[in-house]
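Visitor: return a 3D structure for these sequence lines:
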Amino acid sequence: MRSPAHVPASADQPVRRPRWTTLAASGALLVALTAGLAAPALAAGPARAAASDARGVAPLDRAALAATLADLPDATVSGALVRVTGRGGEWSGTAGEGVPADGRFRIGSISKVFTATVVLQLGAERRLDLDATVQHYLPGLLRADYPPVTVGQLLDHTSGLPGGSGLTSGDGSEQWFADHRTDGWTPAEVVASAVAQPMSFTPGTAQQYNGINTFIAGMLVEKVTGRSFAREVQTRIARPLGLHDTYVPAADDTSLPGPHAHGYLTVPGPGGADAPGVLVDVTEQSPWPWAEGGMISSAADLDRFMTALFRGRLLPPVQQAKLFTVPAVPNYRNKNCEVGPTAGHACFSMGLMTATLPNGVVVWGKTGSRPGYTSGVFATRDLSRHLVYSMNPTGIDGREFPHMWAVVTTSLGSGRSY
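Guide: Sure, this is the predicted structure:
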């Protein structure tokens, strides 16, 4: 039975926050959707071009969308906002105390789309060659025994470079993040920590989603332009598109200015493992993920950015095509690519990820997470429907996934699950 504290959410009807208790980490739905297929043999093939929508999106169901937020907040999510637009209609809603529909939030790995866009622009300007190597542009950054890694392989995550290390994630617990939320590392420190490890696979033979690729891409932007990555995003994307809420924070700026929802993590409270957890406010945190995941934006700005990107306003045709072309290689240890009919195969292009929803609709976009914040932006290729959401999970183990999945499938035409 629903608690009296839970009431349907809408754009103008806030939801009161219930009392907080710890919740056992089941993650059952996430495991069911993402576990399972062993990585296939590593072999490259021709690139897979963008698929057209298998089926048009269903008419916008505003009542069903409101229902996706009706049970929030709960012990896994303290707040949420959803914005759906497109030719078929519009809807927006919020849930939780103090969640402004026009609020800013930390967009995590959605930052990667901005980074890829800047790199592709530099490629169009012939200031970067996507087929040239990282070793050419940044000599000494990678280990001498590494094979050549191209700029394009950074963007589509086929580089084979190793992932991160404990430098930036500690023991991976909520308590560690809460204790270290204002710690920061330079891009060079993050990359150096990662490349102390051996390669994951031969470049170009598989796809492993890896933030180290984007750290290096951001370093390339600064190397070839002689200007900061933050300035390049501002002058190339944010300013031309009028994105007033979108920016790359300075390395020492832990703030989240303007209207915003607070982010919290549940950490162990006094009294041992069986005692209720305690919420810690992690709204202010280091933006150390930088070009990989440190940006701040809003739902309206992300909607405008993705609309312009899909319509070709930011890239010429040759580079635009790369946004919607997925390499025909196996997926390697990446749960994002283990959902739906293409499970086991790559699902990232040079900047975006793609998925086929239960109703057959193909969507493109990106998700992103930082402690206390998880967000996503997705659209059909023809922009008949686009979605931006931001949620405030109180953990880092993905327990908010059922809420996110309900929003995505309902917004894009189907409330069914795999």
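Visitor: from now on I want contacts and neighbour counts done on CA atoms only, so please keep to that.
Guide: Will do.
Visitor: where do the helices sit along this structure?
Guide: 28-34, 62-69, 111-124, 134-137, 151-155, 174-179, 187-194, 211-225, 229-233, 239-241, 290-293, 299-310, 317-323, 401-411 (DSSP state H).
Visitor: this one as well, want them side by side:
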Amino acid sequence: MRNAYRAALLSAIILTAATVPAEAAVKPAYSQADLHKDVTALKDLGIVGVQARVVTRGGGNLVATAGTARHGTRKPVPADGYARIASTTKTFVATVVLQLAAEGKISLDDTVEEILPGVVQGNGNDGSKITVRMLLQHTSGLYDAYPGYGSIEDILEHRFDRFTEAEIVAKAVKEKPLSEPGAKWRYNNTGYLLLSMVIEKVTGRAWHKEVSARISRPLGLSRTLWAGRSNQVPKPHARGYLLLPPAAPVDLTDKFDGDAAGGLISTTADVGRFLRALLGGELVPAAQLAEMKKGVPAWEDVWPGSRYGLGISSRPLSCGGVYWNHGGDDYGFKTRTGVSADGRRSAVVVMTTQIGDERAMKQEKLAAGLIDRALCAR
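Guide: As a prediction, the model looks like this:
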């Protein structure tokens, strides 16, 4: 969900996606066999590799893989291999911002102009009307200038192109805003690049260093890394592919991808631990966690009741209540997550294939079903 091309694929998914039918009661226990069945269904759909991890209601840790680590081989998918988690990064960034708010170093109602004078001005853009909260919630109205590609040829030609946060923000400000600040929810990667600039202005350190110091090290997330200047994913990992039939899967594992809109590399274990800590109250005080959960309708035409808060979204569970999540879509990698409201249960699924045909909807539905069954289980 981080550029025009992925947005086009996502549109194809969400226009046809189905919701999970409502059921009132908690379901039977979710077992290792259930998880194996669910990841196998994803593999059978055409996903090259799948890895999933579920922490159950009783604290059990279930892990399953399916498919292969490299297309055309029998190399197994590493059970906790590294992957590009793409926009799931945004929840890490939002957590840092909420911590800064709790420390009194920033207010969610501070404006961009107050923190970054002159950065968002011109062509109808007015940083004095855009707050930190709006950036976190994708309601700034700014044009999203994050790089997008219209074809596989474009991706292959430009995937190693480098850019800075300031360059993308400057491009966005050259365009007229898409709506008035606060008036409309619209997913916006450029807003999170602005947030990285805010973090650095307030703390004196880059966003990824704050993520490391405030989240990764305290929680022991030793395998959550900033992609940085490297174009590669550390070993062990499964390769990531874009599948646009009738062509064969195209390996897009290696690329430049190091910004605050989606520049973290992690594992299913680390992402699950992070989400459980966040919803369990380990990372931000109760007041700030409550602010994070204040959502606006998002993707409601696809997932009725879905809402986007501050760097995290909620979706109804078939057994009642909601779960909290943030997905991530990168060329070659698709991450889907879910954590219970009490922070005790989690499910993280990493798929190493982005499918560009009618199966994309089915892929989304299968991943969502896995998460719903795991979190609703006894």
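Visitor: about what we covered before: and of the helices of the first structure, who's closest to residue 283 of the first structure?
Guide: Proximity to residue 283 of the first structure, assessed across the helices of the first structure by Cα to Cα, is greatest for helix 174-179 (10.2 Å).
Visitor: the closest one aligns to what range in the second structure?
Guide: The aligned range for helix 174-179 of the first structure in the second structure is 152-157, by TM-score structural alignment.
Visitor: list the buried residues in the matching stretch.
Guide: Going by neighbour count (16 or more other Cα atoms under 10 Å), the buried part of stretch 152-157 of the second structure is 152, 155.
Visitor: what does stretch 11-25 of the second structure give?
Guide: In stretch 11-25 of the second structure, counting by 16+ other Cα under 10 Å, buried: 12-14, 17, 20.
Visitor: start to end distance for that stretch?
Guide: 32 Å (Cα to Cα, to the nearest Å).
Visitor: could I get the full set of strands for the first structure?
Guide: Along the first structure, counting by DSSP state E, strands occupy 45-49, 77-85, 91-95, 104-106, 264-267, 278-281, 296-298, 325-328, 353-356, 362-370, 373-380, 386-393.
Visitor: what range does the first one cover in the second structure?
Guide: So that's strand 45-49 of the first structure. Aligned by TM-score structural alignment, strand 45-49 of the first structure falls on no residue of the second structure.
Visitor: contacts for that strand?
Guide: For strand 45-49 of the first structure, contacts defined as Cα atoms under 8 Å, 6 or more residues apart in numbering pick out 324-329.
Visitor: which among the residues you listed end up buried?
Guide: By neighbour count, with 16+ other Cα under 10 Å, these hold 324-329 as buried.
Visitor: which two from those end up farthest apart in space?
Guide: Largest separation among those by Cα to Cα: 324 and 329, giving 15.1 Å.
Visitor: returning to that earlier point: in CSV, list the helices of the first structure along with distance to residue 252 of the first structure.
Guide: CSV is the format used below for the helices of the first structure (distance: least, Cα to Cα, whole Å):
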stretch, distance to residue 252 of the first structure
helix 28-34, 35
helix 62-69, 35
helix 111-124, 18
helix 134-137, 27
helix 151-155, 27
helix 174-179, 17
helix 187-194, 14
helix 211-225, 18
helix 229-233, 13
helix 239-241, 23
helix 290-293, 11
helix 299-310, 24
helix 317-323, 32
helix 401-411, 31
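Visitor: right, so of the ones you listed, which gets closest to residue 203 of the first structure?
Guide: Nearest to residue 203 of the first structure, of all the helices of the first structure, is helix 151-155, at 7.3 Å by Cα to Cα.
Visitor: what span of the second structure lines up against the closest one?
Guide: Aligning helix 151-155 of the first structure against the second structure (TM-score structural alignment) gives residues 132-136.
Visitor: go on, stretch 108-123 of the first structure?
Guide: The alignment of stretch 108-123 of the first structure onto the second structure (TM-score structural alignment) spans residues 86-101.
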